[in-house]
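J.: Fold the following, please.
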Amino acid sequence: MPKLFRYGLPIVLLILGAYYYFSPSENAIDNSIPEVVDYNYHIRPILSDRCFKCHGPDANKRKANLRLDTPEGAYAAFKDNKAMHAIVAGNPNASDAYLRLITKDTSQRMPPMNSHLTVSVHEIELIEKWIKQGAVYKPHWAFIKPVQSTLPEADKDWARSPIDYFVYAKMEEKGLSPSEEATKEQLLKRVSLDLTGLPPGLDMQDRFLQDNSEKAYEKMVDELLASKHYGEKMATPWLDLARYADSHGYQDDGLRTMWPWRDWVIHAFNSNYSYAKFLTWQLAGDLFPKPTKEMLLATGFNRNHKITQEGGVIDEEYRVEYVNDRTNTFSKSFLALTFECARCHDHKYDPISQKDYYSTFAFFNQVPEKGLFGTIDASFADPPNMSISTKDVKAILKFINKKDTSSVDVMIMADSTHRRPTYVLSRGNYDMHGAEVTMGLPKSILPFDGKKYGQNRLGLARWLLDKNNPLTARVFVNRIWAQIFGRGIVKTVGDFGMQGELPTHPELLDWLAVDFQKNGWNIKRLVKQLVMSATYRQSSTLTKNALKTDPENIYLSRMSRIRIPAEQIRDQVLASSGLLNREIGGPSVKTYQPKGLWEVATSGRGSLMNYIQDHNQDLYRRGMYVFIKRTVPPPSMLIFDASNRDQCEVQRGRTNTPLQALVMMNDPHVLESARIMASKLSQEQGNLENKIKQSFRKIICRNPSKKEMDLLTIYYQQEEESFKKSPQKVQKLMKIGEYKLEKARNTSATAALMLTIQLIYNMEEAIMRV
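T.: Below you'll find the predicted structure:
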């Protein structure tokens, strides 16, 4: 057999197997024509993808003076031929837009050949039937106020909450059925990781396994929600969204001190502040009649953007960049819309004009700041700022973890006493002023009444929380759903616009959004609703039928199996070994990092020019407290898709690369944790089987199978034999990491157990939430 074929055959088989399992099946793609063709769910996605770029909201790029995104534009007579219309309701053969789709003349066909876009036969049939049925346009689904529908029929023996009724109905529609409930071990690990970001300890595992009461799971959920670590878990994705970092960014990338704001976010989640309060204080805490220091601190949300400290920059250019950043962050965070696309021209897909963009920009344009301010060493925060003293921490801001007696300066929001005029900026250029605009927001979402809400950021918050605002509750509920289930009801968590995905369960999303509002925007209540559902409690075991019918688990007939976030991977390793420093809040820490990374990336100025590692207990803080220098983020976490915090990031990607395996095999924290766990177990009484089993339970959070135990035992024996022959290797392994044990046993048995534990850390299940 030729060498190439000999090695290539497995690859060919692998590719064929992947195609068989992951290519869409007949069941996965529904090519049937529905009885009623809906504009939002069947037609608008086609038009948005293929037509709106040239025939949409952007007047500057519009071709043939034709709009297809509005009924007025689509139904109107052509200017050069009054007898012709793009769409004639009820008559496809009189509709020029339809005729252009089916013509054989390539010079007339739409989309044009040079666009490299096509419309399938199935899509053309949908458009034809839609026109025959009256070509009814509807507002974009996300701009229609959510309404709670009645619960659909469901298997009452399976359903545990209203959520399950909607999920079951969709499963049944797609020919799927629920999975069995996960084992108690799987369920405890899952809910512990989702609510605190930490694995359950052996004591918690034992308590839950021994509790056979009907309320056993709910009691565990309540315990985890009450944990001080709940706030840390909930805060981490919010830090991505708020672009929190410990440096300013840009080339100089000097030090900044915003960690007290991070402490506030953790405190707000632990205290279960309503989302209304959480949102309002961050957007406009400074604009209350008598704002407290806590309210002012919360506004640091809008000062987390990058700031330049480089000489020679144009001050106004960068000041405008900061306002753009706040505008874009506002739209992504609270509305899940891509306002930034309208900075230079009208949005090509969504009903957001350039004027709308700068009317929103005006809310954030009143801060008395400069484009270039402060010092490279951050000896004080750029104004507007606030000083936090030891007295403040003892009397008012008790949640701040401040260890020394010196004051801490943080940046906050404040508006100037004089209103700064805001202009439409031609092509987005800071110095090309167009028409002056006042504060406002897109009418397509909800008209902004300045007299009703107030012409400032507090009015902006009131507009967001108006019961008629169609987006605020939907967007937040969907984001929490994505954190719990691994995928949003709207997959594009940061884009509810025309180019975003349609909701897979629209009635469920609306039911949850209205329920969230009705119940005081209560975040803990929402989280508990999700994790108490039968949908959440399902096994993640994947059947062949489910894989072929629903490979992405869109219809939730099983629980998603997902890798835990970068920070939690670090937490999982440290917590399972007993090394984790569980201190809440405080300044960021610099842990183990390859030498020279900062030095090669620095401009050669400031206190962050060189990386100076921390020591002792600071080495073992949670991942969310690891120092983030924007130009050189922590490499081990970046490899696991952590955000570099350059800008608002509402959803991280999930990749699989060989580098991730190399991190788990070689990262000092992983090796050190394995060393410490092995050394502690070596000092305990008990046989090898119990020590391996205990290690497995601490890391994987379940009892190992006999096959797993056999493999780990064989591996241990092989390594122990190897270390007996090369004792010098034992001493080398026992020197990894800075943590010292007084009674460490540096023996071949300890070293072999260390590598066995390292092997367990490298199991896929060690860093998966199943």
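J.: alpha carbons only for contacts and neighbour counts from here, please
T.: Fine.
J.: Looks like residue 389 contacts residue 407 (just checking).
T.: Yes - if you go by CA atoms under 8 Å, residue 389 and residue 407 touch, sitting 4.5 Å apart.
J.: Before we compare anything, build this one as well:
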Amino acid sequence: MYYRAITFLLTGFASCLAWNVSLNAADSKVTFEKEIRPIFKAYCFHCHGEEKELSGSLDVRLRRLLMKGGDSGEAIVPGKHAESLLYQYVESGEMPPDEKLRLKPEEVALIAKWIDQGASAGPEPKGDIKPGEFLITEDERTHWAFRPIRKTAVPEVTELVKEQNKTDVNPVDAFIARKLNDNGLWFSEEADRLTLIRRAAFDLTGLPPAPEEIKVYLADQSPDAYEKMIDRLLASPHYGERWARHWLDVAGYADSEGYNDKDIVRPDAWHYRDYVIRSLNADKPWDQFITEQLAGDELVKATHASAQKLVDQDPAVCEKLTATGFLRLAPDGTGSSPMDPAIARNQVITETVKIMSSSLLGMTIGCAECHHHRFDPIPQQDFYRLRAVIAPVYDAEKWRMPASRRAALMSPEDKAKAAKLTAEVKELDAEHNKVKAEVTQLIAERVLKEIPESEREQAKLAYETEVKKRSQEQAEFLKKKYPMLDLLVPGRLHLFLARYKDGNELKKRYEDIKEKADKLRAQIPQPEYIRVATEDPQHLPETFVFYRGDISSPEADKIEPGGLTVIGSETENVFPVNNPELPTTGRRLAYARYLTNGKHPLVARVLMNRFWMHHFGKAIVDSTGDFGSRSSIPTHPELLDWLAADFMEHGWQLKRIHRLIMTSRTYRQTSTAHSEKAASIDADNRLLWRMTMRRLEAEAIRDAILAVSGDLNREQFGVPVPVALSDSGIITVGAGKISEDRRELKRSIYIQVRRTQPVTMLNAFDAPSMEPNCERRVFSTVATQSLALLNSEFMRNQSVAFAKRVLASAGKDADDATLIKTAWKMALSAEPSAAEMQALEKSFALQLNEYESKKVKDPRQEALASLCHVLFGTNQFLYVE
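T.: Sure thing, here's the model as predicted:
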């Protein structure tokens, strides 16, 4: 029967397929490259092309191979789908054989349509194609994201030039205007000043604008008042905190190892977080920023053996080594997991490759660990080429546990102080040991006097004999009859001091020396540590493809380090195995320079797409973490390329891009405009005919609450604020109390990120779980968010603090209307409308009456706190217009 001739075996990993195949109109042409081959690739390649032995001798990787048929003859009869064996078996459900893994009806219909239209295909690779050989078609190579970045001329839009001088047109507006104009749309009006400053402040600092900044901006009537406001925000130290949070998401930053329920704390990871904040505040070029994270150790020529010495000699080295903490962010259970150590190590390396590729390349290459990518032109070998790039810092044969991947940090002053105090303690310890021996002898004499005279000499002889040299008879004699003597050794002296504390001067001296030494010892500065990625030049690890991802089944051919095969020529993306000019292999440095040489088609596009998303709430390419063949179609591809090219041409500096985007007419539009025509043409606002209203992220909500209440601790950097499980079962910041240094009130970026203990309030508002990273956040609307804002002790405390701030600002003698207006302006950076004032005054009066009836201590403050609590929960507070 024909069953053997055409066997379409659907493997397990195809179960996650979610094809969005849309059937075209009846007369539209179905293309093999765009529509049919991806179906075959997902369902059939594994048995019919990727393996060295073809099932049924049928190869479906190319149209010309498919047309050869298999053991039982033709698989396709062009123009006649009903007579085609391939169609018969997929339509009947006999293929694939697993009933749970069937082609969808629309996919089967698409295959039938393609056959009926003649089963044609475009140009295909020529020459002999061997089974098992990975194919990349020309169509795959010319996918939009793999093409070179091209900076096209800024379009001239007549309607835009009519409204502005040609030289004043922002390039962003030109590209957006052309698309709007082509679709019968146009820009909405500009937002008012209060809306703009609130939007800009949250975008750049993650905090609401301070009243003083609002006052300065509103009073400035110069033509460039807006631009000056943007520059002040970019110069804010809080800018780095805001934009570091975006990068830390994709980098997978956490303060714990994750991997299992133990979730061991990473006490030193925070130095990397602070490095990112400082780098962004300094507007460090992103090509340098990327290179330092991938290969900071190679930039300073540090190895396992030399890293500590280099740090001690030159503090500047510390920054470069701290940057390599990027390669130490993946979940790591090698120090705590009961799993097979080899499997645990492999998992760490795999997760690191995933983080590296998703953050910098915007590609999902994880499935290529076990097999050729089911959708993208990524052979399994590519995964291991990237793995070979980082293999020297994750050497499975010379594995270093997390606690040993670090270097100590101490300032010259602390080193000098530590040396001085250590020397003093050493002298005291020597004196202390001498006195200890004398005190021990004194107490021994006391104990011996209490022993009957008949056994005293025997006990004395046994005691004075060194423990290791005592005879069995002596040891048993002391243990059974005189255990006090058996226990009396200098290390256990504290057990006897209380009993024999009779004012003896020698014992008092012993205790005084010990106390002094302990006090000095406590004053010795302790080093901090940075997590680093370094190599051991004495051992060069080799990389092999693991058959189906099984570490116990390495294939024979050794894999050299390199980039993705589909991008560039082989000479461009294959790197030295061991650079003789460096004490390290140089692999990561070569890879970083390859990524940032201005020719790579993905890196700048991926970064720019994310930057755009953080300003507009929507990306130009909606699939921010997947630029492969299943990516979303860019809404403005020429704009994305123009921005990416401009970014690289001008030194990879992000603050310049912020200015360009935020000074555009596109960015300054109102978000409240309503147009039935525009809504009917572009309901999702993909073309940006207005600004998109966006909900704040979890951290920005908490930070805004603290800023408005006046409780925000703006101290930067340092050890993470610990999280704790409260008695009520929620994860809180700190232990539910505010410490003297108010560290619990620092910005959310400084809160400890525990993978298994996300802060309950932040979790409610979709703070990501780093497993292993988060390339894009989700924004949900669920009841638990309202509950988190209404029923937490944190919200109650902040509402009271906010009320006190309002009273201090307006004055305790201020009337109700003044208090309400002051609170509204502080919380929302806006003026309340007449209707809003009426509703708030009525609510305030009801609350005041209620608290007065209960005879609380300060009913007016309590009523105001209730109103402040309400403001924290409004959409105007939680969203940015």
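J.: Any chance you could compute the TM-score here?
T.: Superposed pair, TM-score by TM-score structural alignment, normalised by the length of structure 1: 0.82. Supporting alignment: 694 aligned residues with a CA RMSD of 3.8 Å.
J.: which of residue 389 and residue 407 of structure 1 has more neighbours?
T.: residue 389 (17 against 14; other CA atoms under 10 Å).
J.: Now the counterpart of the more buried one in structure 2: closest residue in space, sequence neighbours ignored.
T.: In structure 2, the residue paired with residue 389 of structure 1 according to TM-score structural alignment is residue 410. Computed as CA to CA, 6 or more residues apart in numbering, the closest residue to residue 410 of structure 2 that is not its neighbour in sequence is residue 527, at 5.3 Å.
J.: contacting residues for the corresponding residue of structure 1 for that neighbour?
T.: With TM-score structural alignment as the criterion, residue 527 of structure 2 lines up with residue 407 in structure 1. Contact analysis of residue 407 of structure 1 by CA atoms under 8 Å, 6 or more residues apart in numbering lists 387-390.
J.: Helices - which of the residues you listed land there?
T.: Judged by DSSP state H, these include residue 390 as members of helices.
J.: Could you see which of the contacts of residue 407 of structure 1 carry over to structure 2?
T.: By both residues aligned by TM-score structural alignment, their matches' CA atoms under 8 Å, those still in contact after alignment to structure 2 are 387-389.
J.: In JSON lines, list those residues along with distance to residue 763 of structure 1.
T.: As requested, these are arranged in JSON lines below (distance: CA to CA, whole Å):
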{"residue": "387", "distance to residue 763 of structure 1": "47"}
{"residue": "388", "distance to residue 763 of structure 1": "45"}
{"residue": "389", "distance to residue 763 of structure 1": "47"}
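J.: Please, where are all the helices along the stretch 101-250 of structure 1?
T.: 121-132, 162-173, 184-196, 202-210, 216-225, 228-241 (DSSP state H, counting those that start in this stretch).
J.: and for whatever helix or strand comes next after the longest one, what are the contacting residues?
T.: Meaning helix 228-241 of structure 1. Sequence order places helix 259-270 as the next helix or strand after helix 228-241 of structure 1, per DSSP states H and E. Contact with helix 259-270 of structure 1 is made by 226-228, 230-232, 234-235, 239, 246, 278, 294, 297-298, 300-301, 399-401, 410, 584-588, as judged by CA under 8 Å, 6+ apart.
J.: change it to 7 Å
T.: 228, 230-232, 234-235, 297-298, 300, 399-400, 585-587 (CA atoms under 7 Å, 6 or more residues apart in numbering).
J.: next one: stretch 710-722 of structure 1
T.: 748-749, 752-753, 756.
J.: from the residues you listed, which is closest to residue 12 of structure 1?
T.: residue 756 (34.1 Å; CA to CA).
J.: Check the gap between that closest one and residue 673 of structure 1 for me.
T.: 12 Å (CA to CA, to the nearest Å).
J.: any common contacting residues for the two?
T.: Counting by CA under 7 Å, 6+ apart, nothing touches both residue 756 of structure 1 and residue 673.
J.: Stretch 633-653 of structure 1: which residues count as buried?
T.: For stretch 633-653 of structure 1, a neighbour-count test (16 or more other CA atoms under 10 Å) marks 633-634, 636-637, 639-651 as buried.
J.: Strands of the stretch 251-400 of structure 1, start to end?
T.: 385-388 (DSSP state E, counting those that start in this stretch).
J.: related to what we said a few turns ago, out of the contacts of residue 407 of structure 1, grab the one that's most surrounded.
T.: Tallying neighbours with other CA under 10 Å puts residue 388 at the head of those, with 20 neighbours.
J.: Now do the same contact list for it.
T.: Applying CA under 7 Å, 6+ apart, the residues near residue 388 of structure 1 are 407-409.
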